[in-house]
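Chemist: Here's my sequence, what's the structure:
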Amino acid sequence: MVAERPTGPSFTPEEAFDALYAYAAPALVHQTYLLTGRRRLSREAVEHAFHYAWQHWPEVAVDRDPAGWVRATAYEYALSPWHRLRRVHRHPDAPPTEAGRRALLAALLELPPPYRRTVLLYDGLGLDLPDTAAETEASTPAAANRLLHARTVIGQRVPELAHPDALHRRLGALASEAPTATLADARTVRTRSERHARLWTRTALAVTAALIGVTAFTAATAPTQYLPVHAPGETVSGVPMRGGSPKLTPRDRELQKMLGDQPHHGPERLIPDAQ
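Modeler: A predicted model of the protein is given here:
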């Protein structure tokens, strides 16, 4: 299901973004809740997706399905495993009070995230299989296998939804319900996005300046040539330490004394002339 693009020759970027936000944001909050079981996380995911969309608006504005572009970003954020490390998102919200809705949501949350997303796109939103595969970054056969597995699991948990038509009707009605979440207005979302972008730009500039400063300081203080470090001498068994005269053995002393007592023995040509 491809949404009509709210852009046109008479729309400014702000007006086009606001129209897309009003059209897609409320439904996206409800859909991400079905994916996560967490209302606060669903609102956070949708706001993040529209922040990202406004920062990349030239790309989003020319996309054939701007609502699908934002939906994919919101789903990716909502299903990120890093949220499990955050205490506020560690556990799902209290389940719905209505038995059928509670059983279907529990069955959905038992599925691995890619299977959950596939069945919501295909049976909940009515996308065809190639579009579902493309949005979930899977091949068409892989998306079909995920869909069949998800339907089997849901049918086992909720027997009245074992038939694909029954699941399609129930999940489609649930996904199209009017959301009750209160969202910030589009102008506030755009302002927050711009503020967030400026903050990241300043942070990147500060980090870059710090790296340049550290590099310059290192270049100015580093030695210009290699200065080898001489290790202190150590005694090695059988090898005398370098530096100074070696210690003479008794045999060496005997030979030294003999050479000193008889210095002129030998051929005369080797005796220096005293004159």
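
Chemist: Please count neighbours and contacts with C-alpha atoms only from this point.
Modeler: Will do.

Chemist: Quick check: buried residues in stretch 102-112?
Modeler: Leu104, Leu105, Ala106, Ala107, Leu108, Leu109, Leu111 (16 or more other CA atoms under 10 Å).

Chemist: For the fourth one, which residues are in contact?
Modeler: Counting by CA atoms under 8 Å, 6 or more residues apart in numbering, Ala107 makes contact with Val153, Ile154, Arg157, Val158.

Chemist: Report the separation between the residue nearest the centre of the chain and Gly124.
Modeler: The centroid of the chain falls nearest to Trp82 when counting by CA atoms, centre = their mean (8.9 Å). In this view, Trp82 and Gly124 are 26 Å apart by CA to CA, to the nearest Å.

Chemist: do Ala45 as well
Modeler: Distance of Ala45 to Gly124, given as CA to CA: 19 Å.

Chemist: likewise Gly155?
Modeler: Noted for Gly155: a distance of 15 Å to Gly124, by CA to CA.

Chemist: which strands and helices sit next to the lengthiest helix in the chain?
Modeler: The residue-count maximum for a helix in the chain (DSSP state H) belongs to helix 186-221. If contacts are counted by 3 or more CA pairs under 8 Å, 6 or more residues apart in numbering; DSSP states H and E, helix 186-221 sits against helix 13-36, helix 39-55.

Chemist: Would you mark the buried spots in the helix or strand containing Leu147?
Modeler: Element membership for Leu147 (DSSP states H and E) is helix 140-157. Across helix 140-157, burial judged by 16+ other CA under 10 Å covers Thr140, Ala143, Ala144, Arg146, Leu147, Ala150, Arg151, Thr152, Val153, Ile154, Gly155, Arg157.

Chemist: quick one more, to check against the first:
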Amino acid sequence: MRDPSDFDAFYAGSVRRLISQMYAMTGSRTEAEDLVQEAYARAWQSWEKVSAYRDPEAWVRTVACRIRVSVWRKTVNRMAAHRRHGVEDEVPGASADYVAVVAALRRIPSEQRRAIVLHHLVGLSVEEVAHETGARPGTVKARLSRGRQAMAPYLSDSTPDPRPTDQEVSHHGC
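Modeler: Model prediction:
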């Protein structure tokens, strides 16, 4: 039988972290909140099974990423509207550095973005990132290296326009 207090503790202890991680992966605070909320709803529905996993938080994060991929068309339209109107996501209380990192993450391919978020922001080892993403450790290392190189120009003192281009938006995975 599901124990609501176990789920409540899990939710309270991980929701802010997962929203932050998904924000870094997607570049949209609203989208991150929606994805994480839906993933938690699915976790609750399967809580007996999910709670027995070694890392239920990784399960929720993976589900959130899968949801993101399945609603890609909606995301593309939303981002296009934001670019068209010059609206930037504002995250109350987020540091300027964090916002700059998220803007740089928007400009790199989704596989690199996911590896960087999981490794550098979530704190997973290369092996854990490989397990969560289904990639080999060598592939994860290459994605991390290429992603850091691709982000570097956007994190210098002369940071270019943080809004993604149409080509960058086409990197739609989580």
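
Chemist: Same list (the buried residues of stretch 102-112 of the first structure) but as a markdown table, adding distance to Ala72 of the first structure and secondary structure.
Modeler: Below are these laid out as a markdown table (distance: CA to CA, whole Å; DSSP: H, G, I helix; E, B strand; the rest coil):
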| residue | distance to Ala72 of the first structure | secondary structure |
| --- | --- | --- |
| Leu104 | 23 | helix |
| Leu105 | 20 | helix |
| Ala106 | 23 | helix |
| Ala107 | 22 | helix |
| Leu108 | 18 | helix |
| Leu109 | 19 | helix |
| Leu111 | 19 | coil |
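
Chemist: Next, give me the two most distant ones among the residues you listed.
Modeler: Leu104 and Leu111 (11.3 Å; CA to CA).

Chemist: Leaving aside the residues adjacent along the chain, what's closest to Arg61 of the second structure?
Modeler: Closest residue to Arg61 of the second structure in three dimensions, ignoring its sequence neighbours and counting by CA to CA, 6 or more residues apart in numbering: Leu18, at 6.7 Å.

Chemist: Check the alignment and tell me where the one you found lands in the first structure.
Modeler: Aligned counterpart of Leu18 of the second structure in the first structure: Leu28 (TM-score structural alignment).

Chemist: One more: Tyr53 of the second structure?
Modeler: Using TM-score structural alignment, Tyr53 of the second structure pairs with Asp63 in the first structure.

Chemist: Surely its match forms part of a strand?
Modeler: No: counting by DSSP: H, G, I helix; E, B strand; the rest coil, Asp63 of the first structure falls outside a strand, being coil.

Chemist: if we can go back for a sec, want to throw the buried residues of helix 140-157 of the first structure into TSV with distance to Pro250 of the first structure?
Modeler: As requested, those are exported to TSV (distance: CA to CA, whole Å):
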residue	distance to Pro250 of the first structure
Thr140	94
Ala143	93
Ala144	96
Arg146	93
Leu147	96
Ala150	95
Arg151	99
Thr152	98
Val153	96
Ile154	99
Gly155	101
Arg157	99
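
Chemist: Out of the helices and strands packed on helix 186-221 of the first structure, which is closest to Arg116 of the first structure?
Modeler: helix 13-36 (6.6 Å).

Chemist: how close does that closest one sit to the second structure?
Modeler: Once fitted to the second structure, helix 13-36 of the first structure is off its aligned match by 1.1 Å on average (mean CA distance after the TM-score superposition for the first structure).

Chemist: before we move on, back to that, look up how far Ala133 of the first structure lies from the residue nearest to the centre of the first structure.
Modeler: Taken as CA to CA, the span from Trp82 of the first structure to Ala133 of the first structure is 24 Å.

Chemist: again, but for Ile154 of the first structure
Modeler: With CA to CA as the criterion, Ile154 of the first structure and Ala133 of the first structure are 20 Å apart.

Chemist: With Arg116 of the first structure instead?
Modeler: Taking CA to CA, one finds Arg116 of the first structure at 13 Å from Ala133 of the first structure.
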